[in-house]
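K.L.:
Whatever this is, show me its structure:
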Amino acid sequence: MNQVAAPPQKRAPFWASPVWLVIAFGLVLAAAGTMIIYFQDRAAEQYKQTILTHELELKAYDIMAAGWRAALANAYPPPGQAPEAVEAEKKDSLAFLDDTLKSYYDGYQGLGSPEVRQQLAQYAAGHQQEADLIRAGRSFEAFGLEVAALDLFEDLRVAAAEDTRRSTAKAALVEQNVHLATLGVLAFAFLSLGGIAWLYGRAKRSVEAAKREQEILRRSEARFRPLVQSSSDVIAVVDEGYAFRYASPAIRQLAEIGPEEAAGRSVLGLAADADKPSFEAFLADVHSRPNFTSATEVKLAVGESRYAQVVCTNRLRDPDVKGLVLNIRDISERKSLEEQLRHQAFHDPLTGLSNRLLFMERLEHALMRARRNGNQKVSVLYMDIDRFKNVNDDLGHTFGDNLLCEVAARLSKSLRAGDTAARLGGDEFAVLLEEAADAEHAQQTAERVLEEMERPFEVEGQTVNITASIGVVIADAITMTAEEVLRDADVAMYDAKEHGRARVQVFEPRMKRTLVEKLKLLNDLSGAIERDEFVVHYQPVLDLASEEVKGFEALVRWNHPTRGLLHPSAFIEAAEETGVIQALGKMVLSQATKQAKEWHTKFESMADMSMSVNVSPKQLQRPDFTAIVAEALRESGLEGRHLIVEITENVLLPDPARVAHVLEGIRKLGVRVALDDFGTGYSSLSYVGRFPIDILKIDRGFIEELDTGDKERTLVQTVIDLGRTLDLETVAEGIEREEQLARLRSLDCAQG
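P.N.:
As a prediction, the model looks like this:
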């Protein structure tokens, strides 16, 4: 019987063999190990990133500490320190900032997450700019940059915290995956062991991370605390109710209380009562604006005239601060200096009176008030000391300055409390009379000032008598500006001088026209010599007995292009003011001597005739006047005995010794000297006897009344007798009528 074959047995899959199981188990273990290593590396990278972020944050603290030190040392050095110590700290702090920035650029630039890297780069660049500003001498701008950088530092700190949070979260997720993979591969036993190891590793890393953060904070505090403790500024933190939570030791110098005493007290107590409302409003404004920084100045309650600058930053939302951060600096010295500068800017440094700037400002305000009040009157006085230049020339500028101070003191005492006295410059003063009732009131005030000026002054042990000329203007507030008011007062003052000085003159419109004409004359006078507009006329001098011509007097006239031929009285004073008199006098002297020499040569009968030339006091003041006369004689060939120099009596007054020396010099050239207009000025026998004078010329004013007035006849007779006694020639001026000629002949006057 045939046997049926058995079916083949099913072989187990190859992967079910122990070898493959071992291999598979090994591969699984290897894969698990690889995965564990990979995730551990990823976790390590994340923790390294966290550590790096903390290190970058620490570096930011380093930069901030160095920046504050440099900014405070250079912008607000602590008062009371020696200059050498201040300068040393400025250099050391700047060098420390440079080193800190260098360590960042060398070791940390470009590291960290994009957000932290960018924020830190901006923060470092800002401090590099601060260092450059300090080197450029712009320390206050550097300090402002440091204050502004607080917000950037806060942004950096927030970015670092966010980066740390993300890195820590990622590391935790990776580690979790490591443990999940280990649990799936190594079974329950390894799961327990792996879980224990994972929990242990995580706990250990958390502890180490916490220690690292604490170390970072400790090192930051160690760097920052000495800066705060040694700063002359008060660094303080106040709560929402403005009570101190912290104050640096510098508060002892600012408020005379210690840091411990300050705790719990209101920061408003630092301010003087008058400044408390504004200080509270300032704090409230900062309080209402998160992360906002602002600054103000406060008068302190402690001491007299002490001020502080307060920079306040809102850090109420910062969990590490939770308050308003204040930087309080004593600026009392700066405020005192500013007040001095303000006073100097608006007051005359010599007399202490208001200067032109302040006077014009008050005048403008007075006019504005007058307009609002229905054209209420405003008056201005313009005062100038008469012949003050003589005081400076004779007694010195220091004496003159002291006299001006005395004048200012008297001027101030002569006025009401609401009036303003000012020194405009030189010896010119102005007075603003507000609410002056009328011109009479202003003129009475001016007369009172004038009387004060005429009382003798005691200066440097000497008694000095002066006079002043005052111009008065009653301002029309509706139509006039401050400049126009002062201009009109100045015009009135010059009119007072024109009419004899030592008087008060109220402004009249015709004065402005007169001044304009004078200014035009002065302008026309410039260049008149070059345009050959001056001509010299010659008036004969006769022997009154024989009526023979004995000589000539040179008389200059100005052939003005529009006004015609002008007498010297119309332009000589202007020529003296502008200095044209020097060139004009030299020209007249040159022409007159040449003309005299020409007549001597051409006409035998005129060979012994003299030529008289009038000389201005300004010409005699020149040290080379004798040389000028000698040059004119030399160029013309005229002998000195034929030249007569005529001077007026006021030439002799300012410096008699010097004038006598000049006259002696020209007499050595053979030139004779005539005293013109004798009897009209300060004539005295002492002058006639002391000075080298050869001829007395009787003023025409006495000759005009000679044939009608007994007084004039007596005076002329006296002058003729005086000349005869002193062996001086006498010459009468302005003989126009036969009666005058006859009378002079009867009085035995030689020439005229």
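K.L.:
only C-alpha atoms for contact and neighbour calcs from this point on.
P.N.:
Noted.
K.L.:
and the gap between residue 540 and residue 416?
P.N.:
61 Å (CA to CA, to the nearest Å).
K.L.:
do residue 96 as well
P.N.:
62 Å.
K.L.:
Also this sequence, please, to line up against the first:
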Amino acid sequence: MSVRQKLLAGYLVVAALVALVGAMAWRIDADSARQAAVTEAEHIAQGVGNDVAFGLPADTLGEVPKPLFGDGYALSVYLQRLHKMQDRDVVVVDRDQVVLGDAIPEEVGSRFDNDRGDEVGATIRDGRTRTFIEVSDDYPDGIQQAVVPLVGAGGVTLGAVILEYTPLYDEMLQSTRHTQLGIAAACTAGVLLVLLIGWLIARTLTRRIGQLTAAVLDVRNGRYTRRVDATGRDEITQLGRAFNDMAEQLDRSARDILAKEYTDAILASAGEGICGVDEHNRITFANAAAARITGLSVDELLDQDAAVVLPDADPAAGGPRGPVQREGDMPAPDGSRTRVAYTVSPILRGERSAGAVVLLRDVTRQRALEEQLRHQALHDELTGLPNRALFTDRLEQAMTRSQTPLGVLFLDLDGFKRVNDSLGHGAGDRLLQATAERLLSTVRAGDTVARFGGDEFGIMLDPADGEIVAGLPARLLRALEEPLLIDGREVAVSASIGAVWDAGRYADADEVVRNADVAMYAAKSEGKARCQVFHEEMHVRLVDRLEQESRLRLAVEHGELRLHLQPIVAADTGRSVGVEALVRWQDPALGLRPPGAFLPLAEEAGLSADIDRWVLRESCRTLRQWQDEEPEQAPDWISVNVAAPLLESPGLPDLVTEVLRDTGLRPEALVLEVTETTLMRDVAATAPRLDRLRALGVRVAIDDFGTGYSSLGYLRDIPADVLKIDRSFLDGLVGSGRHRDLIDAVLHLGLTLGLQVVAEGIEDAAQLSELVALGCPLLQGFHCGRPVPAEQLRRQSAAMVAQ
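P.N.:
Here you go, the predicted model:
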């Protein structure tokens, strides 16, 4: 049983005692009322007996009272008056218990036999007053009667007087009822108060004891920071203070033990070796890592001289100024050697050395990794050749120390992208590795071959004597032109080489490499598969090219581009049913420049996609404005050229959707022109993109048809709506049956496939007549209309309608 239960049980006993006392008081009060009623009834009965035996008191002076005992009438009147006036029911009997007088006249003369216990007879015989319960047919519940002897003159017992004291008894009990209720209420309140006080005290005591018990359990479980409330002056407070003191001591002890265990665990599990050395240079402590690094067990290390295991690890070497770091090779018992870096930290007692702590680290793998990283930082991972950084460094050093001519070659593979795109990046990597091997086998052992990135290589020739200058480029070109077997296929590539033979006269290695790069681009521009030697005019051209790139970039940003439109005419009506959008550059310095003067440069500078986006948006805006303002004269659609960078962008369909939404142009009014060559760069990625565009309602045209390769094959797979016959097919059309048959075949091919066919590049009336005769439905060229600004074309169209 818990303390709380015991306390509550005690208070329940107290409450029971209070209730018992209350019950006893109730009982005593009831008994007192009953006894008072009996006493009063006896007194009344005795008074009645005196009146009956000796007569009523005289009312007048000199009157002699007459006994009522012998006067039946007077006795009856007397008893009736008592019944009526005082509500007293009195019966008078003689010695034989015969009724002499009664409030009920009919009972007079009968024997009083309702006394089953013969209490009346006993009173007549012995003269003692008694009480009894009269039970009769008239009073089945019983009435309370008091009987007194009727004593006459000379003390002779004449009979008995029987008095019903039930009303008197009820009056007495009623008078005590308030007292009893007060006793009951007081007892009830006392019981409840005792129980409430007991519950509160028990709750308070048990709560504090419970807190103390929970705190003890926490301490038992190792939580030594637990404390209890110790405010107050009672014994539980003293116990709480004693507990807090005990917990504080346990907490300090636990922290000390934990700190030591923690330190020991750290030292034991540390990845670095730790040794303690005393003032005599003897090892007094070693952890598992120290044993692993030295190749000895911990027991073998203890008491060893530190110099035997740790060369130069003299504890005094650190000195009072602080730790000393060293690194060296440590011989292991198996004969191997470990590269170890260690720090000696002296332990001082005042100014005197008391030993040292030696921290050891196995840096063998770290040093090897650092060497590997240095190699990776300066070498190409794929080919193992030096990279641009190492090449430049070697060139700088050679330019500083060498007195002999230095040569630098910048080499770029021709056709590498085609191999990489068609056969995959794995094949491209193997091609680069094979190229590196051929370059190394062609140059001298002392020359440096480096890979700059992608398919670009550099070669430093030291020295670059006359024989090397004369013969090496040709040998390199021949070596690279030899076909290679890549993934079971023969692959042939060539190289464009730029050369700087007098590198030593330059002050900056980067300038030498840049000039070789310029010469290499010159070789590419002259037909590839050749070597070009750098000269200053190339640098001038390069500077001019960079300046043009910068100006072109600003032209895109500053709105210097202009949109011109060239009509596409229906052969049967002569009406301009469509227009092709062509871009011009309003150069502030050189005036209006045609596309051929800046689009190749834009493609090289990565600006062609930005230009195409501008043309697309401006074309859609222009046609929509024309259709809104002059719906009868405006063409039905506009054709916009899309170069490779924008076509290869995954966001092209989203861009077209956005432009159509912003400008409000119907998708059917937009035709995107793509060249054969651009389409074939990545058919797998391009075809789904064109399908998405056509799903929007935009049409796709194949521009310059017949000038690329695999034309008939890709027509089956590429989604297209329009076929544009290249202008080269029109050369020699007039007067040449072969040319005429070829164009006729292309026309029938396009129409059979359900494509619209446009012949572009029409420059004279004869070509126009031939094409109309062949049934070409759509015509475009200078003869049909030159490219002009949109406003000018609108005026021309309005004039033609007016005629």
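K.L.:
Residue 96 and residue 416 of the first structure - which one has more neighbours?
P.N.:
Regarding residue 96 of the first structure and residue 416, a neighbour count based on other CA atoms under 10 Å identifies residue 96 as having more, with 18 against 11.
K.L.:
Surely that one and residue 66 touch.
P.N.:
Yes - shown here, residue 96 of the first structure and residue 66 form a contact pair, counting by CA atoms under 8 Å, at 6.3 Å.
K.L.:
Helix, strand or coil: sort out residue 417 of the first structure for me.
P.N.:
Under DSSP: H, G, I helix; E, B strand; the rest coil, residue 417 of the first structure falls in the coil class.
K.L.:
residue ranges of the helices in the stretch 451-600 of the second structure, please?
P.N.:
Using DSSP state H, counting those that start in this stretch, the helices found in the stretch 451-600 of the second structure span residues 466-481, 509-525, 536-558, 599-604.
K.L.:
Of the ones you listed, which is nearest residue 74 of the second structure?
P.N.:
helix 536-558 (149.4 Å; CA to CA).
K.L.:
compared with the first structure, how much does the closest one deviate?
P.N.:
For helix 536-558 of the second structure, the mean deviation from the first structure after alignment is 2.5 Å (mean CA distance after the TM-score superposition for the first structure).
K.L.:
Tell me the gap between that helix and the middle of its chain.
P.N.:
Helix 536-558 of the second structure sits 50 Å away from the centroid of its parent chain (CA atoms, centre = their mean, to the nearest Å).
K.L.:
what's in contact with it?
P.N.:
515, 518-519, 522, 561, 585, 587, 598, 601-602, 605, 607, 610-611 (CA atoms under 8 Å, 6 or more residues apart in numbering).
K.L.:
Helix 509-525 and that helix, what's the angle between them?
P.N.:
Relative orientation of helix 536-558 of the second structure and helix 509-525, computed by axes from the mean of the first three to the mean of the last three CA atoms, to 10 degrees: 90 degrees.
K.L.:
Enumerate the positions of stretch 624-639 of the first structure that are buried.
P.N.:
Neighbour-count burial for stretch 624-639 of the first structure, counted by 16 or more other CA atoms under 10 Å, picks out 625, 626, 628, 629, 630, 632, 633, 636, 638, 639.
K.L.:
nope, stretch 591-606 of the first structure is what I was after
P.N.:
Residues 591, 592, 593, 594, 595, 596, 597, 598, 599, 600, 606 are the ones in stretch 591-606 of the first structure that count as buried (16+ other CA under 10 Å).
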